[in-house]
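In: mind folding the following:
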Amino acid sequence: MASVSFVLAFGPSSPKAQQSEGRSTANSVQVSTVVQGLENPWSLAFLPDDEGVLITERPGRLRIWTAQKGLSRAIQGTPAVFAKGQGGLLDVAIAPDFAKTRRVYLSYAEGSPRNPSEGPAGTAVGFGRLTDDGQRLEDFQVIFRQRPKLSNGVHFGSRLVFDDKGHLFIALGENNQRPTAQDLDKLQGKVVRLRPDGSIPEDNPFIGHDGALPEIWSYGHRNQQGAALNPWTKVLWTHEHGPRGGDEINIPGAGKNYGWPIATHGINYSGLPIPEAKGETAPGTEPPHYVWKKSPGISGMAFYNADKFPPWRGSLFVGALVDRAVIRLSLDHDRIIGEERLLEDIGARIRDVRVGPDGYLWVLTDERDGRLLKVGLKP
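Out: From the prediction side, this is the model:
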């Protein structure tokens, strides 16, 4: 899998199933504000049958927005969270069988057993049943806890993705404890693969390996804040923050090592090299599928597989916190062949980007007065 840096020119269109048009769309974008006044919103998920949009706020609130009723109060029954630094209530996903179970999955930063608001902390995942009136999560169950807990408030990840077979992937950060990403007896810097009830699939790559935790799917990741299932190949893609430079996209394979911190395209925030790094590549590690030498600060990821806006068909959208933009990546099958920046004029940190059932992009801005935006193309 070849490493790619600074691919700026659009190439030829790919086959129809993954067609990405080469022309720029930045000047054709139209944006409307759907919700404002959100406190550091982190993620969103669409409920079926026009039930609305679930939105997480990092201080610990889960809310529903509907066109008819607007923004709800905080849904009751959510877990206590470690709401410090980058921690708090993070990702939200609905179960593949939501119509039957009404299960809503949450990832969040969790502190000590005695006091969840006190560190050290780690990422936890659980689910509850959303009541028919949308006011409460009932019987919330924790199905995963990152162990050991090593974070003082940074690098939790985390994104939740179900594949087409019902497996739950959890993309995790390394709690800013670099070497742990290479330790198979720890869950820092890993992609984890579980069944929806938290049990471990029998075909996970480290089943039966001494000294390796069986939940692990891939390792050597830094701080993963984007993940999505490729709708054409049904394969998981993730992205992660580099340090100073080296943000990257990966296609995590079973049992594979993605290098951090022994292989990286970035350097320390101090300007010095990463102490453990052997270079941009290292033996036994996978190179990134795509890499930015200068970090945009990526967060959120969505493939565009809708018919609403043909120029976007076959694109991959990524939010950027530092660069304050939505990045559109043009695809030729799995190959990333072009890049353009959208929404730079609004000047907001982009935390999450999703494709709605209406074919529009739905975007969250990471601010104390955060917004939910609906983004499309002019007729």
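In: all contacts plus neighbour counts: C-alpha atoms, from now on.
Out: Fine.
In: which residues touch the residue lying closest to residue 215 once chain neighbours are set aside?
Out: In space, residue 215 comes closest to residue 192 once its chain neighbours are excluded; the distance is 5.3 Å by Cα to Cα, 6 or more residues apart in numbering. Going by Cα atoms under 8 Å, 6 or more residues apart in numbering, residue 192 touches 169-172, 215-218.
In: next up, for comparison:
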Amino acid sequence: MHRRAVLLSFFAAAAAPLPPQAPVFESSAGRLKLVTVVAGLDHPWSFAFLPEGGMLVTERPGWLRAVAPDGRLLAPVSGLPKVSATGQGGLLDVALHPDFATTRLVFLSFAEPREDGKNATSVMRGRLSEDLARLSDVTVIFRQQPAYKGGAHFGSRLAFDRTGALFVTTGDRLNLRPLVQQTDNHIGKVIRITEDGGIPPDNPKLEGWLPEVWSIGHRNLQGATIHPDTGQLWTVEHGAKGGDELNHPEAGKNYGWPVITYSREYSGEPVGEGLTEKAGMEQPVHDWTPSIAPSGMVFLTGGRYPQWSGNLFVGALALQHVARLVLKDGKVVEEEKLFDGYTRFRDLRQGPDGSLYLLTDQGAPMGRVLKVVKAAS
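Out: From the prediction side, this is the model:
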């Protein structure tokens, strides 16, 4: 069967209704339903569509699962390094090489066990076998420094830009705030590297900055995507109590944490001096208070949902919805809550069929990949 036919048959055959019945949601794009494409996942964190059909899904306990073109959930892929599956850590994001069809290279971010019981965000790459069973030629191309004993704020989204450089987001590890404003480490940073871990020639060249550091002043970046028209990186990051942020991090800029923020400590006390602006530090494009706990994000293109083409979609963990954002001149001019209160949405992707796919943040067997489809009037 032709590859495209196999791919489309996968999306059609695998989309079974959520038991006992998928609810219907009203939206600006009409009446919508969520149907299950993949079920039985254990705290899935990210997913990526394969060009030959099917997909790869990461599970935080440490498993990379392939889904066959016919919708079958396959055994865990072998060949992965050990992960530190503690707290928020584990196997996290997945991204395919821009020329995956030729290279078969898969990139994975994960909480890596380090010396003395510490851990930190790392990125590995490996070559996926044609039968989707194993990774070979596995190597770690980035290791966040310093490591720390803890289970929080690993960040950990991956996004390839148009040049083939790889953005890697990190977190402040919750208790390493003093390092975020320093430029000689990887704590609370956006990192930009080549596919083999080298330094792209157009990275910022600033005194005192590590050459792989793209931007600083971030708390816990759990969403990243590339704008389909401009090629610009967009990110979301968690605040503490309120103050979640949407940004488009630019080379060599400082996004303020923990010096400026619209967040407060979980106790309700101000963060630091309670500043929301300061010279030399960037303002967010958009912020959320109360916190929605933003995660995966994607720009939708094409005609599957004509009313939404060009909009940005962000998954919300704490407030359990998908935020649809309309941007104009780089600013958010409209926001809509979709699927409000249904579940925690960990990641979002646009499928090869143009549909919006959502990943739930639930343990086995409730972890699912869901497809957004039009409901009957």
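In: could you find the residue nearest the spatial middle of structure 1?
Out: residue 226 (2.4 Å; Cα atoms, centre = their mean).
In: what's the counterpart of that one in structure 2?
Out: When the two structures are superposed using TM-score structural alignment, residue 226 of structure 1 falls opposite residue 223 in structure 2.
In: tell me the SS of that match?
Out: Each residue gets one of three states, and residue 223 of structure 2 gets strand by DSSP: H, G, I helix; E, B strand; the rest coil.
In: equivalent analysis for residue 43 of structure 1, please.
Out: strand.
In: okay but it is in contact with residue 362, surely?
Out: No: counting by Cα atoms under 8 Å, residue 43 of structure 1 stays clear of residue 362, with 10.4 Å between them.
In: map residue 342 of structure 1 across to structure 2 for me.
Out: For residue 342 of structure 1, the equivalent position in structure 2 is taken to be residue 338, counting by TM-score structural alignment.
In: need the contact list for its match.
Out: With the criterion set at Cα under 8 Å, 6+ apart, residue 338 of structure 2 makes contact with 25, 27, 321-324.
In: surely the match of residue 226 of structure 1 touches residue 236?
Out: Yes: applying Cα under 8 Å as the test, residue 223 of structure 2 and residue 236 come out as touching, 5.0 Å apart.
In: what do those two both touch?
Out: Contact with both residue 223 of structure 2 and residue 236 is made by residues 294-295, 297, according to Cα under 8 Å, 6+ apart.
In: just the residues you listed now: which is nearest residue 100 of structure 2?
Out: Nearest to residue 100 of structure 2 out of these is residue 297 (Cα to Cα; 21.5 Å).
In: picking up where we left off before, top of the shared contacts of residue 223 and residue 236 of structure 2 by neighbour count?
Out: For those, neighbours were counted by other Cα atoms under 10 Å; the highest total belongs to residue 294, with 32 neighbours.
In: which position in structure 1 aligns with that one?
Out: For residue 294 of structure 2, the equivalent position in structure 1 is taken to be residue 298, counting by TM-score structural alignment.
In: measure its match to residue 330 of structure 1 for me?
Out: When distances are taken as Cα to Cα, to the nearest Å, residue 298 of structure 1 and residue 330 of structure 1 turn out to be 16 Å apart.
In: can you check residue 266 of structure 1 too?
Out: Taken as Cα to Cα, the spacing of residue 266 of structure 1 relative to residue 330 of structure 1 amounts to 24 Å.
In: ok, now residue 168 of structure 1?
Out: 27 Å.
In: cool, residue 187 of structure 1 as well?
Out: As defined by Cα to Cα, residue 187 of structure 1 lies at a distance of 33 Å from residue 330 of structure 1.
In: which elements pack onto the helix or strand hosting residue 301 of structure 1?
Out: Mapping residue 301 of structure 1 onto the secondary structure by DSSP states H and E places it in strand 298-303. If contacts are counted by 3 or more Cα pairs under 8 Å, 6 or more residues apart in numbering; DSSP states H and E, strand 298-303 of structure 1 sits against strand 223-229, strand 236-241, strand 315-320, strand 350-355.
In: can you do 7 Å?
Out: strand 223-229, strand 315-320, strand 350-355 (3 or more Cα pairs under 7 Å, 6 or more residues apart in numbering; DSSP states H and E).
In: before we move on, back to that, still contacting in structure 1, which of the contacts of residue 338 of structure 2?
Out: When these are mapped onto structure 1 through the alignment and contacts are counted by both residues aligned by TM-score structural alignment, their matches' Cα atoms under 8 Å, the preserved ones are 321-324.
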